[in-house]
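Engineer: sequence first, then the predicted structure, then my questions.
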Amino acid sequence: MYQPPQHREDDLDTQHDLIRAHPLGLLVTAGDGGLMANAIPFHLKTGSSPKGTLQAHVARANGQWKEIAAGAPVLVVFQGADTYITPSWYATKQETGKVVPTWNYAIVQVRGSARTIDDPTWLRAQIGALTGENESSRPQPWAVDDAPPEFVTAQLKGIIGIEIDMETIEGKWKVSQNRPLADRQGVAGGLDTIDRTDAAEMADLVRRYSK
């Protein structure tokens, strides 16, 4: 990933926070059949490897797990907040007019050793952890145990687990750090006028990385 120094984010906790907040990762493999990519929700497990471990599952009918079992290298991309930035928000536009549009974003890329797991106990635990994370904010969280046991058992037969020990993890927070302070303030203020979650999240990032 192209990494200008001002946009690098090497703090592991910050990288992990983005993965937890945006767990739908793009799993990319490069096997004998060429490149393959699938969007898959991941559970981040810490403590078992220095940088963390990603756990997921795919449908047994999804041939990507066979690529992983055969040793294909893997890349997982987690996309955080992103939004178009109009030059109209820059103070520099009024001063010189020498401005162009851009796109702000926060992103994490992971590479590591991947393996497939065909074990009902592991799969049940992975699904429980993933579901628990995403249901925790609900007033009455749904749990896997709410479904009939025989139904869950049947569903588990249709999936394969994937586990990736992260060997490299890169973060890129392109949030207007290369602009003068007045431009960054204009960007944050402009984003405040947009009624979208991603705009609000990006405005917060622009302010945070301006300090």
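Structural biologist: All right, it came through fine. Numbering: from 1, shown residues only.
Engineer: C-alpha from now on. contacts and neighbour counts both.
Structural biologist: Will do.
Engineer: longest helix anywhere in this protein?
Structural biologist: Longest helix in the chain, counting residues (DSSP state H): helix 120-135.
Engineer: which neighbouring elements make contact with that one?
Structural biologist: strand 43-45, strand 53-59, helix 149-156, strand 159-174 (3 or more CA pairs under 8 Å, 6 or more residues apart in numbering; DSSP states H and E).
Engineer: tilt between the host helix or strand of residue 110 and strand 159-174?
Structural biologist: Assessed by DSSP states H and E, residue 110 sits inside strand 102-117. For strand 102-117 against strand 159-174, the angle by axes from the mean of the first three to the mean of the last three CA atoms, to 10 degrees is 150 degrees.
Engineer: list the buried residues for strand 102-117?
Structural biologist: 104-117 (16 or more other CA atoms under 10 Å).
Engineer: what about the most centrally placed residue in the chain, helix or strand, and which?
Structural biologist: Closest to where the C-alpha atoms of the chain average out (CA atoms, centre = their mean) is residue 78, at 2.3 Å. Using DSSP H and E, residue 78 falls within strand 74-85.
Engineer: helices or strands up against that strand?
Structural biologist: helix 12-21, strand 24-31, strand 102-117, helix 197-208.
Engineer: mind running it again at 10 Å?
Structural biologist: helix 12-21, strand 24-31, strand 34-41, strand 102-117, strand 159-174, helix 181-192, helix 197-208 (3 or more CA pairs under 10 Å, 6 or more residues apart in numbering; DSSP states H and E).
Engineer: in addition, the following structure is provided for comparison:
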Amino acid sequence: MYQPAHHREDRLEVQHDLIEMHPFGLLISTGTDGLLANGLPFLLQRREGEFGRLQVHLARANPQWRGLHGQDVLVVFQGPLTYVTPAFYETKRETGKVVPTWNYVMVQARGTAQVRDDQAWLDTQIAALTDRHEAARAEPWEVSDAPRPYIESQLRGIVGIEIDIRQIEGKWKVSQNRPEADRAGVAQGLAEAHPDMAAVVRRYGNLED
């Protein structure tokens, strides 16, 4: 992706944190009729390989998995994003030489897809994915709470995909290129409606106390 130097985020742990906080990624691959893209909930294995490993499953009826084995794919993860009005900028009041923009946080991961079409792998992936997202609940739901024959019937309807990340890029376009007064204005302007982005602007804009 297009990467101005001041928007790059090359720290792997920060990229991984974004994936885990926003795990619903867009899997992009090539099919017989051209490009295919599906939004899917991914599970990240941080310590596998050089840059981590992504695991996911999709419906067996979804044609994307056919022909996917051994194919290079792209997975896009999107964090906070929002429109930024020029009204937030001190520069607007000083010179008027400003235009609107978007702030956003994004990670793109590339690797070779491997199809995992066996029940043991799917069992493990489903349990790990469920545990990951149920962990914060007072009484977490577990896969074993459902009747085993029912779970087995559900497993027959899905296919697993595993991607060892070969290349990963992070882009944090969060007003770093603006003067300090403009960065402060953006953080203040977004504080109520978009607190997540406001926090990122403060952090990357060196505005935190």
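Structural biologist: Received it, and whenever you're ready, just let me know what you need. Note that the structure is a prediction, hence the values are computed from the model and not measured.
Engineer: TM value for the aligned chains?
Structural biologist: Overlay of the two chains. TM-score (TM-score structural alignment, normalised by the length of the second structure): 0.96; 206 aligned residues with a CA RMSD of 0.8 Å.
Engineer: of the helices and strands packed on strand 74-85 of the first structure, give the one that comes closest to residue 59 of the first structure.
Structural biologist: Distance to residue 59 of the first structure, taken as CA to CA, is lowest for strand 159-174 among these, at 4.4 Å.
Engineer: can you give me the angle the closest one makes with helix 120-135?
Structural biologist: Per the same axes, to 10 degrees, the angle that strand 159-174 of the first structure makes with helix 120-135 is 40 degrees.
Engineer: before we move on, back to that, what's the closest of the helices and strands packed on helix 120-135 of the first structure to residue 37 of the first structure?
Structural biologist: Within these, the stretch nearest residue 37 of the first structure is strand 53-59; the backing value is 12.1 Å (CA to CA).
Engineer: re earlier: tilt between the longest helix of the first structure and strand 53-59?
Structural biologist: 100 degrees.
Engineer: and the angle for helix 120-135 of the first structure with helix 149-156?
Structural biologist: Using the same axes, to 10 degrees: helix 120-135 of the first structure against helix 149-156 is 100 degrees.
Engineer: would JSON lines of the buried residues of strand 102-117 of the first structure with distance to residue 186 of the first structure be doable?
Structural biologist: Output for these, formatted as JSON lines (distance: CA to CA, whole Å):
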{"residue": "104", "distance to residue 186 of the first structure": "14"}
{"residue": "105", "distance to residue 186 of the first structure": "17"}
{"residue": "106", "distance to residue 186 of the first structure": "19"}
{"residue": "107", "distance to residue 186 of the first structure": "23"}
{"residue": "108", "distance to residue 186 of the first structure": "26"}
{"residue": "109", "distance to residue 186 of the first structure": "29"}
{"residue": "110", "distance to residue 186 of the first structure": "33"}
{"residue": "111", "distance to residue 186 of the first structure": "36"}
{"residue": "112", "distance to residue 186 of the first structure": "39"}
{"residue": "113", "distance to residue 186 of the first structure": "43"}
{"residue": "114", "distance to residue 186 of the first structure": "43"}
{"residue": "115", "distance to residue 186 of the first structure": "46"}
{"residue": "116", "distance to residue 186 of the first structure": "48"}
{"residue": "117", "distance to residue 186 of the first structure": "49"}
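Engineer: and which of the residues you listed is nearest residue 20 of the first structure?
Structural biologist: Taking CA to CA as the measure, residue 20 of the first structure sits nearest to residue 108 out of those, at 11.2 Å.
Engineer: map the closest one across to the second structure for me.
Structural biologist: Residue correspondence to the second structure (TM-score structural alignment): residue 108 of the first structure is matched to residue 107.
Engineer: counting neighbours, what do you get for the residue nearest to its match when sequence neighbours are not counted?
Structural biologist: Leaving aside its chain neighbours, residue 107 of the second structure sits nearest to residue 170 (4.4 Å; criterion: CA to CA, 6 or more residues apart in numbering). By other CA atoms under 10 Å, the residues close to residue 170 of the second structure number 23.
Engineer: how near is residue 170 of the second structure to residue 55 of the second structure?
Structural biologist: Distance, residue 170 of the second structure to residue 55 of the second structure, using CA to CA, to the nearest Å: 19 Å.
Engineer: done for today, thanks.
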